[in-house]
Each structure stands twice: as C-alpha cells, then as structure tokens.
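Enquirer: sequence and predicted structure below; questions after.
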Amino acid sequence: MRLATYNIEWFANLFDKNDTLIADDSWSGRYNVTKVQQIEAIAKVLSAVDADAILIVEAPNTGKSQNTVRALQGFAETFDLRTSQAIMGFPNDTHQELALLYDPEQLSVRHDPKETTNNRAPRFDHEFRIDLDVDATEDVVRFSKPPMELEVKSKSGFEFRLIGAHLKSKAPHGADNRDEAIRISIANRRKQLAQAVWLSRRVKAHVAEGEPVVLLGDLNDGPGLDEFEHLFGRSSVEILLDAGLYDPHAVSANSLRPGSIPSTARFPKPKEGRFLEALLDYVMISEDLRDRQPKWRIWHPFNDTGCWALPELREALLTASDHFPVTLDIDL
C-alpha cells in the first residue's frame, strides 16, 4: 500500500465558487504559472505518484458555497484518478483545508475524532492547555487548521489511525519591522511546539490503546530553518519522534551530523538569486508498523533519480507546487 502527503500551493485558487475547475490562462497563485498549467501539472504528479491514499495539504476550500470533498472528487473524475473518493475532518477558516483522496477499492475510511479517556489529549477541535513559558500559568492553544483524524481499514482488513496535520507556520507574517518580526516569530514557534505536544499526546493515547498510527503532513519544521530554533531546546519534529514515531528523513535531519539534509520543499529567494530548500513534510509511523517493510520516498525533481529521469514529471513537480510529495510504501 502506498500512503502519501502533498502540500499543493494555492490549490483553492483553481476552483470557482461552485467548485468547478478554472482551466484558463489567468494567473494562478504560483509565480508565472497559469491556472491551466498548474491544474495539468497537479494531475500529472498525482497520476505518477499513484498512491492508494494521499493527504492533500492546502486542499480546496469549504465555505458558504464551496465544498472540499466535492472539489477534490470532481478533480479526480476529470483526470480519471483511481483515488476517486475524498474525505475531510473539521473545516477551518484559512482556505487551506486538510483532506484525504483515496481509492475506495483499497481502503475504507471514516472521520473518527473520538474522545480519549486522557484529558491531556483532547480532540483537535477542542482546546489544549499547557504552560508554554514555565510561568505557572496555563496557555490555551487552538488549531487554526485542526488535524484530521481518520479510522482506516485496508482491503486485507488491517485497521490503523491516520492523522493528517498542518502545523502553525513560524514565518512572521504581518510584521512591520525587525522587532515585531522577532516577537511574532517567537510567538509562532511557541504555538507550533504546543501543537506538536498536543499531537504527541494524542498519538501516545492511541498507541496505548493498541492502535497503529500514521501521522503525515506539513509540520512546518525542520533543521536550520530560522534563527530561533535553539531557543526552546527541541523542534516540533523531535517532540513527535520522542512520542515513538519514526520517519527516516526526520531522524537523519535531526542527527548530530546530518550531512546532506533531505528536502521536501523549494522556495524562491529572488533578492538572493537562489532557492531555499527545506524538509517540512513527513510520513511518520508508530513503532508497531516498522516491521511491515516500510519504504519512504521524497519525489524531489532534482534529488530523486526516478523523477530526474522523467523530464515531463520533473517539470510537473516544479509547476504544481513549492512542496513535493512524500510517499510511504508499506505492507498493510
């Protein structure tokens, strides 16, 4: 079975208010890319990845007239993708939903944000209380993009929990000067770490119940991304690894001598005349899944030999998004 995560930049911009694709030559949200170019590139990437289930991060919007599931299923039908069904969890107000496209012949899936007996691990649409700055006062944390928690059963009958997440960005959006940027960056990192603790406690609660867990998505964290990462001692990724989850890219990047760090995203830095490469996207599994022959792959157009060898796929990956898919092949 192949599971995947893919952050598709500005996917919502490709649909009108009725969830119909806008396949024309108007500009998409991506620089110098038209809507029709991005649409075709996304379809090529999803076809090439050919996952049994793929988490779409920054999925189309759910709102007054729009519906994420309808948009994704319409997209899948248009391009004859075998991942013909879509499911989502709690909608949010950011126009960046979390949703799963999946093959109903291989998986049965339902949204199942069940309550836990452990009040230290509340549902993701509830509040989480934690003392973030050791001042003996609890802070109340909420997800702007509540993670999606699913009960999944494979064709063979194997059941597991799938959690799709998009953690808080650390970027100081809205800052007018350096002092304000520093303040916002630190506040954002504190909130992101709190979200990671919330996720880790939720994972531990499921593992304690004997449930295998797959956590995947954009964690907006990785080594060397900003100047404040040492301020709090641990990264979001390290918190989740300490919860008993495993992803080989995360482990290698967080080692003392990581060497060449894997990359799942590529952002232009026009003023510097270069691109910033970052490891942001992960597929983490609980320890009880590590004996099921897991194999990870980052579909990077330049670093993956299979992608590099196919010029059409390479160009599609660069056109579709500033992130690249991450897949896990595993015997379920």
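Expert: Cool, got the structure.
Enquirer: switch to C-alpha atoms for all contacts and neighbour counts from now on
Expert: Will do.
Enquirer: which of the three states applies to residue 98?
Expert: strand (DSSP: H, G, I helix; E, B strand; the rest coil).
Enquirer: ditto for residue 80
Expert: Residue 80 carries the three-state label coil when classified by three-state DSSP.
Enquirer: sec struct for the residue sitting nearest the centre point of the chain, please.
Expert: To find the centre residue of the chain, average its C-alpha atoms and take the closest one (CA atoms, centre = their mean): that gives residue 217, at 2.1 Å. Using three-state DSSP, the structure places residue 217 in strand.
Enquirer: against that first model, consider the following:
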Amino acid sequence: MRLASYNVEWFANLFDNEDQLLVDDGWSGREGVTRAQQIEALGKVFSALEADAVMIVEAPNTGRRQDTVKALEGFARAFDLRQRRAVIGFANETHQEIALLYDPDKISVRHDPRGEETGKKGSTGAPRFDGVFRIDLDNDGTEDRVVFSKPPLELAAETASGTRLRLIGAHLKSKAPHGAGSRDQMLRSAIENRRKQLAQAIWLRARIDAHLAEGESVILLGDLNDGPGLDEFEGLFGRSSVEVLLGEDMYDPHAREAFATRARAAPTTARFHLRDQGRYLQALLDYIMVSQDLMSRRPSWRIWHPFEDETCWSFRELREALLCASDHFPVTLDIDI
C-alpha cells in the first residue's frame, strides 16, 4: 500500500462557491501561476503518485457555501483518479482543511475522534482535537489554554487485506510572526507562536501514546512546520515539536537523518521563494511517522522532490508539474499492510 502526505498551496482558490474547478487564466494564489496551470499540474502529480490514500494538508474549504469532500471528489473525477473518495474531520476557519483522498477499494476509513469534549474550560488530559488543552509549558504556575487552528484529522482505517490502524493527519501552527511591529514585538510573537506549536505537539503526542497503549498501529502524516535548526528558539525550548512527536517509538527516516546530521545536505520537502533576497529557501517540514510495530512491514519512504529525487528530475513533465503545483512536495510511504 502507498500512503502520501501532500501540502497543496492555495488548493481552496481553485474552486468556486459550488465546489467546481475554476479552470481559467485567473491567478491561483501561487506566484506567477494561473488556476488552470496549477489544476493541470496537480492532476499530473496525483496521477503520478499512484497512492492508495493521500493526506492533503491545506485542502479545499468547508464553510457555508463550500464543501471539502465535494470539491476533492470532483477533482478526482476530473482526472479519473482512483483516489475518488474523501473524508475530513473537524472543519476550521482558515480555509485550509485537512482531508484524506483515498481509493475505497484499497482502504476504508471513518472520522473517529478520541478524547473528551472540553468546551471553553479545557482539559489537562488529551482532549478531543476541537477542544482546549490546558498546559503550563514554562512552569510558571500559570496554565496556557491551547487550541488547534487546524484540528488534526483522526481516522480509524482498515486496509483491503484486513490491517487495522490509526491514521492521523496534522498541520501544526506556523511559527512565523505575523503583524508584529518592532523587533521586540516580533521576538515576543515568534516565541509565543513557538510555545503554542510545542504545546500542540505535546497534545498530539499524548493522543499517539493513548493509541499505542491500546496496542494500535499509528501513522502520523502531515506538515509539522518544524525540524532541526529551523529557528533560533530551538535552544530556548530544548526540543522541537518533531522531536516530541517522534519520541522513542515513532519513526521517520528523513527526520532521524536530519536530527543526526543537522547538515545542509539533509532531506527537504518544501521550497519557498524569498523574493526580497532573490533566492529559494528549502526545508524539511512534511513527515510520515509510523509506530515501531509497523517497521516489520517493510516500510519505504520517498520525497518527490523535483531536484533531489532522480526519477522526478529525469521526467521533465513531472518535474515541472511538481514545481507548479505547490511549494511543498509529496512524501510517500510504501508499506505491506
């Protein structure tokens, strides 16, 4: 079975209020890319992936007029993809949902959130991901109340071969300070964002621990917006959110390699244009982590990077599609389940 994680930049911009694809020359939200160009590129990428299920980060919006599932299933029909069914969990207010697009002949899934409903009062346990998590991160005697702007997607899954597992899709909060003024304000904002992201990782890790304690197999997929050496606050907090999620019993070879070497040659999954500097920044942000019990199932990971993966580089059409489709590149896991 092949599972994929893919952050699709501005996917929501490619659909109208009736969830129909906008195949036209209007700008997509991607720099210098029209909606028609991005849609065509995404069709090529999804077709090339040949995945049984794709965890889509920044999926189309669900709101008063729009519906993520309807939009994604329409996208699948447009390109005759066998990943033709979609599921989401708790919708959010950011126009960036987390959704799974999957082949129902290969895997069955259902949204299966765990944890208590907290309301505004919150909980110090591992509450449901649409709730409030209370935690004193800096041991100052004051609890922070943490919420997910994009609640992780918890799925109970069963493959066609009968393997049962938990799939969790995540998009942790970015650490970039927005709307800050002076340098001191930017610093405070960056530290606060970092604190919130670490709290989200601790919350998510507690849920993983609960599943593992019940003897369940777990696969975590998504954009964690974090990794070794990404900002100067790593030393301040002592660990990154990726390290929290990995723990001792989850595994992702790209994360392990990056933390082991902390080298410039570490794997990367995203490429951002820094217009004011006239260059591109590359980073490892996207992961597929598996529980230790799945390591006996011959897992094999791949980053579909247009410049670093030999096959992606060799096929010009695929290389150009990957560059046009998003500022992130897909990560896939092939595993015998």
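Expert: Cool, the structure landed. Just so you know, these numbers come straight off a predicted model, no measurement behind them.
Enquirer: still on that earlier bit, OK, contacts around the corresponding residue of structure 2 for the residue nearest to the centre of structure 1?
Expert: Taking TM-score structural alignment, the alignment pairs residue 217 of structure 1 with residue 222 from structure 2. With CA atoms under 8 Å, 6 or more residues apart in numbering as the criterion, the residues that contact residue 222 of structure 2 are 5-7, 55-57, 169-171, 286-288.
Enquirer: residue boundaries of the helices in structure 2?
Expert: Counting by DSSP state H, structure 2 forms helices over residues 35-49, 68-78, 183-213, 234-237, 241-246, 253-261, 310-314, 316-325, given from the N-terminal end onward.
Enquirer: list the buried residues for the fifth one?
Expert: Pointing back at helix 241-246 of structure 2 there. Within helix 241-246 of structure 2, the residues that count as buried by 16 or more other CA atoms under 10 Å are 241-246.
Enquirer: whereabouts in structure 1 does that helix align?
Expert: Alignment of helix 241-246 of structure 2 against structure 1: residues 236-241, by TM-score structural alignment.
Enquirer: before we move on, back to that, among the contacts of residue 222 of structure 2, the buried ones, what's the ChimeraX command?
Expert: Selection of the buried residues among those in ChimeraX, burial being defined by 16+ other CA under 10 Å:
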select :5,6,7,55,56,57,169,170,171,286,287,288
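Enquirer: would a markdown table of the contacts of residue 222 of structure 2 with distance to residue 280 of structure 2 be doable?
Expert: Conversion of the contacts of residue 222 of structure 2 to a markdown table gives the following (distance: CA to CA, whole Å):
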| residue | distance to residue 280 of structure 2 |
| --- | --- |
| 5 | 22 |
| 6 | 20 |
| 7 | 18 |
| 55 | 26 |
| 56 | 24 |
| 57 | 22 |
| 169 | 27 |
| 170 | 25 |
| 171 | 22 |
| 286 | 17 |
| 287 | 21 |
| 288 | 24 |
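Enquirer: residue in structure 1 paired with residue 257 of structure 2?
Expert: Aligned counterpart of residue 257 of structure 2 in structure 1: residue 252 (TM-score structural alignment).
Enquirer: my bad, residue 195 of structure 2
Expert: Per TM-score structural alignment, residue 195 of structure 2 is aligned with residue 190.
Enquirer: now do the contacts for the closest residue to its match other than its chain neighbours.
Expert: Among residues not flanking residue 190 of structure 1 along the chain, residue 132 sits closest, at 6.8 Å (CA to CA, 6 or more residues apart in numbering). Counting by CA under 8 Å, 6+ apart, residue 132 of structure 1 makes contact with 138-139, 190, 194.
Enquirer: can you list those in TSV and add neighbour count and distance to residue 225 of structure 1?
Expert: Supplementary listing: those in TSV, determined by neighbours: other CA atoms under 10 Å; distance: CA to CA, whole Å:
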residue	neighbour count	distance to residue 225 of structure 1
138	13	28
139	16	25
190	19	15
194	26	18
